[in-house]
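> Mind folding the following:
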Amino acid sequence: MTTQPAPVVRRATSERSTRNAAAVMKALTQEAIDRGLDGIATSSIAKRAGLTTGAVYSRYENNDEMLIALWESVVAPALAAHVRETIDAVISPSAQPSTELITQIEKPSRLLSLGAEFVVMAQRNEVVGEVVIAEVSKWLHDAGLNPKSNSITRAGVALGASIAIGSILRSYVTGSNPGMRMIVDGIHNAYLVAKPTSKPRKTVAPKPIRSATGSPLRDALIDATAEVMSKTGFTGATISRIARKSGVTSGSIYNFYPDKEALMNDAVSELMRTTQRQNLDSKRTASSAKEPNFGLTDSFDFGLIPDRRTWLRFRQECLIATRHHKKTHSEMKKVVLELDAAMKASFPKVDQAIITLVSMGEQAIGYGYSSLFGYTDLFSKCDFDAIMVQVAKQNSL
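A predicted model of the protein is given here:
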């Protein structure tokens, strides 16, 4: 009887493979943090990991597969915990937000910053979206944003998730969100005493968000930039595509703007100011009419208007761009400071510290709310007004 040789255990190869996999994931994470999800490059990842490009491709077929692995292995666990804890801070009767949670809301980590970027880009990247949208949608559903919950619970979950994501997006521009503990506590307290809205609210739909600079050519370019970039992100948007959409030649665009970033900055500045004028008008109207919600609910209603979705998606892409484009960051920060000043000037008789918190809270929640449109179809079934009435009451607005 012939004795079979013992199988060869290739432990060294297995250990090397494990080390290489860890090195690639570490390099990929740092690459995404430094360059953004749209900017990762296989050659750069290989260099960071100390491996060949072929070694990276042997694990991942393309960038989308790398991003999915990054999401599943590194980003999703951290973001899921953050979103869940923030939702609990809003809707749990005995909520006592931890110091760690408030720290992450006020000054988000780089890993959470990646998470919010995933939430935005997944809605225009079909491959990545197949994974991210399904997972985040389940988080929201399991937390209570589902048909079985009542309308106030749905609104509370939506607000918690919006704070979790939106505070990260706002920090791209401002660096931090000081005072968010008071906002979280205020919304939590309002949620606990909220009563269902007894009758349908009458809202006046704002005009469509369109550029109105007085220059037809500039307006066409700004509107085309918003439409193209809302679908492709900053990296994927080309001057040629913007030219085709606007009906303007590429050469004419360069007569107005030195590069794509300058065009994007002009577009986001103009459209954000247009939106701010509409939001301030709604609050002045609500204040004059002594509406109990101080117009705070209008922003949620406005976000549901289909005609505004292109602009809102464009704004989210600009927020992402601020992480990696200094001029865009500078322009966005300038506009945000202008919005804060305009809010204070519009309501000089209201405690200015309260107005500062209202402005910051609306920005953070608005950024998060509009980032989650692709993850649920239940926002129209949320009783935001019930909670906002209590927020206004508690702050004497």
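
> drop to CA atoms for contacts and neighbour counts, all remaining ones
Noted.

> mind listing what's buried in stretch 71-81?
By 16 or more other CA atoms under 10 Å, the buried positions in stretch 71-81 come out as 71, 74-76, 79-80.

> cool, and stretch 24-43?
Neighbour-count burial for stretch 24-43, counted by 16+ other CA under 10 Å, picks out 24-33, 36-38, 40-42.

> now swap in stretch 174-186 and tell me
Buried positions in stretch 174-186, judged by neighbour count with 16+ other CA under 10 Å: 174, 176-177, 180-181, 183-186.

> Distance to A95 and secondary structure added to the residues you listed, as a markdown table?
Output for the buried residues of stretch 174-186, formatted as a markdown table (distance: CA to CA, whole Å; DSSP: H, G, I helix; E, B strand; the rest coil):
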| residue | distance to A95 | secondary structure |
| --- | --- | --- |
| T174 | 27 | helix |
| S176 | 23 | coil |
| N177 | 21 | coil |
| M180 | 15 | helix |
| R181 | 12 | helix |
| I183 | 14 | helix |
| V184 | 10 | helix |
| D185 | 9 | helix |
| G186 | 12 | helix |
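
> Could you single out the nearest of those residues to G374?
Distance to G374, by CA to CA, is smallest for V184 among the buried residues of stretch 174-186, at 24.0 Å.

> Alongside the first, I'd like the structure of this one:
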Amino acid sequence: MTGPRTRRDRVALNDERILDAAVVVLDRFGIDGLSARRVAEQAGLSTGAIYGRFENTDELLVEVWNRRLRSVVLGGLERSIRMSDPAVGDPDPVVPESFDPVAERIGAFVIALAPRSDVLSEVVVPDVDAWLRAMGVGPGNPATSRARRAIAIAAYFGAMLNGSVSEALHPDWVLCLRWWEEARARETLPLSGPVAWLPPTRIAVESGNPELDVLLLATGEVMARAGVAGTTVTRIARRAGVPRSAVYAHFDSKDDLVQACIFQATANASASARRLKSLTAPHGVASVAHRVTDPAGRQWRRRRIEGLLAAIYSPALASAVLLAEVETENELIMRIGLIDAGEEYALRQLLRFFDVLATGLAVVPELSTVFEGIDWRIVLTPITEQASAEIFGGMRPSLITTG
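Here you go, the predicted model:
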């Protein structure tokens, strides 16, 4: 077998090796762990060969997006849309149908982190904007169809990222699809209700120590802007307006502070849940749905997804995220008020579905505007009733507890 005959052939072959190696490195170490050294080692090349073709890792990531990820992610989104909306039917996809779970997951990471990089944003953001317009979530389309497709897109990205941390963060997808079939058959279901209903607002949870509260707030703001990898004690201290010594007076390391920030976000959700005590189950879940989809919650969702992305490559953070999510779920279930184990199981699946939705809306924040004005009580009451009927029909509850 002969090798490449010309310099152009050798360059093309090396490019393929570099791109394949970059995908492997991204899968193992994440975007923050992508480096020329790691790619060179994986490809069996020198770092000079990498820099001879790509100025920096951002430029390499753009090429990986264009040649390895873009079409695969688009194919996955089209699958999700076709499953969610009967009006779409089963047309030929824009790109050849493909299924590569690794590439789809990495593609979701790239879209989620594109806002951090001007180079990446210039390529990825226009692609995603064009997809959203083509997929019918823009103005001018029927509200029901827009909401259905926006949920399908957000759930696609949310499932990719939540599942990368722990399968326990996934809802029962078989059950959710049953509800979805029931819900999408209700073409005349109204999406807006009385404006007199006001969902519970977020409640800021304070520790009782003003300096600690300032540090946690500053950590969340830095995480939302720079990610966990870009969050440093120096940046947190500067944002909080305190010396570095003030940070170490409360925390041994940055990792401890990041975990505390994640738990504070959980405490905020639990505090909001206490406002649900007097509501019926559908109304309680509707309040959660509103909190998750509210366009004003963009920073909260951004901070949360940065924690998720970091947790994928950190077992300690993954444990913290999973514990925080389960504790929040248990708090919500306790406060909503239930009838029996069957309904509890159904509502847990709805809560997990909205947790996935929150992650997806952090990846594509523009989708949250689709849900403005939706009264989730109207949408969720028949779905919750259908879910309970399915449970009573013989499905065995399987409950997750913190124990």
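
> Need the TM-score between these chains.
Once superposed, the chains reach a TM-score of 0.85 (TM-score structural alignment, normalised by the length of the first structure), with 374 aligned residues with a CA RMSD of 2.8 Å.

> Spell out the residue ranges of the helices in the stretch 151-300 of the first structure.
151-174, 180-193, 216-236, 239-246, 250-256, 260-288, 298-303 (DSSP state H, counting those that start in this stretch).

> Ok, which of those comes nearest I133 of the first structure?
Judged by CA to CA, the one of the helices of the stretch 151-300 of the first structure that comes nearest to I133 of the first structure is helix 151-174, at 14.1 Å.

> Where in the second structure does the closest one fall?
The counterpart of helix 151-174 of the first structure in the second structure, using TM-score structural alignment, spans residues 143-166.

> Of all the residues in that stretch, which ones are buried?
Residues 143-165 are the ones in stretch 143-166 of the second structure that count as buried (16+ other CA under 10 Å).

> how about E31 of the first structure, what does it touch?
By CA atoms under 8 Å, 6 or more residues apart in numbering, the residues touching E31 of the first structure are 40-41, 44-45.

> at 10 Å what do you get?
When contacts are counted by CA atoms under 10 Å, 6 or more residues apart in numbering, E31 of the first structure is found next to 25, 37, 39-42, 44-45, 48.

> Please give the element, helix or strand, for the alignment partner in the first structure of L309 of the second structure.
Aligned by TM-score structural alignment, L309 of the second structure pairs with I320 of the first structure. Here I320 of the first structure sits within helix 309-321, counting by DSSP states H and E.

> next structured bit after that helix?
For helix 309-321 of the first structure, the following helix or strand on the C-terminal side (DSSP H and E) is helix 326-346.

> Just name the closest of the buried residues of stretch 174-186 of the first structure to T376 of the first structure, please.
Using CA to CA, V184 comes nearest to T376 of the first structure of those, at 22.3 Å.

> give me every residue that touches that closest one.
By CA under 10 Å, 6+ apart, the neighbours of V184 of the first structure are 86-87, 89-90, 97, 102, 105, 159-160, 163, 190, 361.

> Filter the residues you listed by whether they're kept in the second structure.
Of those, the contacts whose aligned counterparts also meet in the second structure (both residues aligned by TM-score structural alignment, their matches' CA atoms under 10 Å) are 89-90, 190.

> most neighbours, which of those residues?
Most neighbours among those, by other CA atoms under 10 Å: V90, with 29 neighbours.

> What lines up with that one in the second structure?
In the second structure, V90 of the first structure lands on S84 (TM-score structural alignment).

> I figured its match hits T144, correct?
No. Using CA atoms under 10 Å, S84 of the second structure is not in contact with T144, being 11.6 Å away.

> which residues are in contact with both of these two?
With CA under 10 Å, 6+ apart as the test, S84 of the second structure and T144 both reach 150, 184.

> And the aligned residue in the first structure for P210 of the second structure, how far from S246 of the first structure?
The alignment partner of P210 of the second structure in the first structure, by TM-score structural alignment, is P216. According to CA to CA, to the nearest Å, P216 of the first structure stands 11 Å off from S246 of the first structure.

> Equivalent analysis for Q390 of the first structure, please.
Using CA to CA, we find Q390 of the first structure at a distance of 45 Å from S246 of the first structure.

> Repeat that for E130 of the first structure.
Distance of E130 of the first structure to S246 of the first structure, computed by CA to CA: 31 Å.

> got it, and S109 of the first structure?
39 Å.

> cool, L140 of the first structure as well?
38 Å.

> and the closest residue to E331 of the second structure other than its chain neighbours, how many neighbours?
Excluding the flanking residues, the one nearest E331 of the second structure by CA to CA, 6 or more residues apart in numbering is S270, at 6.0 Å. As a burial measure, S270 of the second structure scores 21 neighbours (other CA under 10 Å).

> ok, now the one 4 residues further on?
The local packing count at R274 of the second structure equals 16, with neighbours defined by other CA under 10 Å.

> repeat for T356 of the first structure
16.

> now do the one 3 residues further on
Residues within reach of S359 of the first structure, counting by other CA under 10 Å, total 18.

> which one in the second structure is aligned with it?
Residue pairing (TM-score structural alignment): S359 of the first structure is matched to L351 of the second structure.

> before we move on, back to that, and the gap between the match of V90 of the first structure and G44 of the second structure?
Counting by CA to CA - S84 of the second structure and G44 of the second structure are separated by 44 Å.

> just D100 of the second structure next, same as before
24 Å.

> again, but for P210 of the second structure
Separation of P210 of the second structure from G44 of the second structure (CA to CA): 53 Å.

> which of these two has more neighbours?
The neighbour count for P210 of the second structure versus G44, taken as other CA under 10 Å, is higher for G44 (13 against 9).

> Wait, that one touches R17, no?
Yes. Using CA under 10 Å, G44 of the second structure is in contact with R17, at 8.5 Å.

> What separation do you get for the equivalent of W300 of the second structure over in the first structure and I305 of the first structure?
Counting by TM-score structural alignment, W300 of the second structure lines up with W311 in the first structure. Distance from W311 of the first structure to I305 of the first structure, counting by CA to CA: 11 Å.

> Same check on E85 of the first structure?
Counting by CA to CA - E85 of the first structure and I305 of the first structure are separated by 30 Å.

> Please apply the same query to C382 of the first structure.
Separation of C382 of the first structure from I305 of the first structure (CA to CA): 15 Å.

> Distance of T153 of the first structure relative to A386 of the first structure?
From T153 of the first structure to A386 of the first structure the distance is 11 Å (CA to CA).

> Pull the distance from stretch 175-192 of the first structure to the chain's centre.
Centroid displacement of stretch 175-192 of the first structure relative to its chain, using CA atoms, centre = their mean, to the nearest Å, is 18 Å.

> Same check on stretch 11-20 of the second structure?
On CA atoms, centre = their mean, the centre of stretch 11-20 of the second structure falls 31 Å from the chain's centre.
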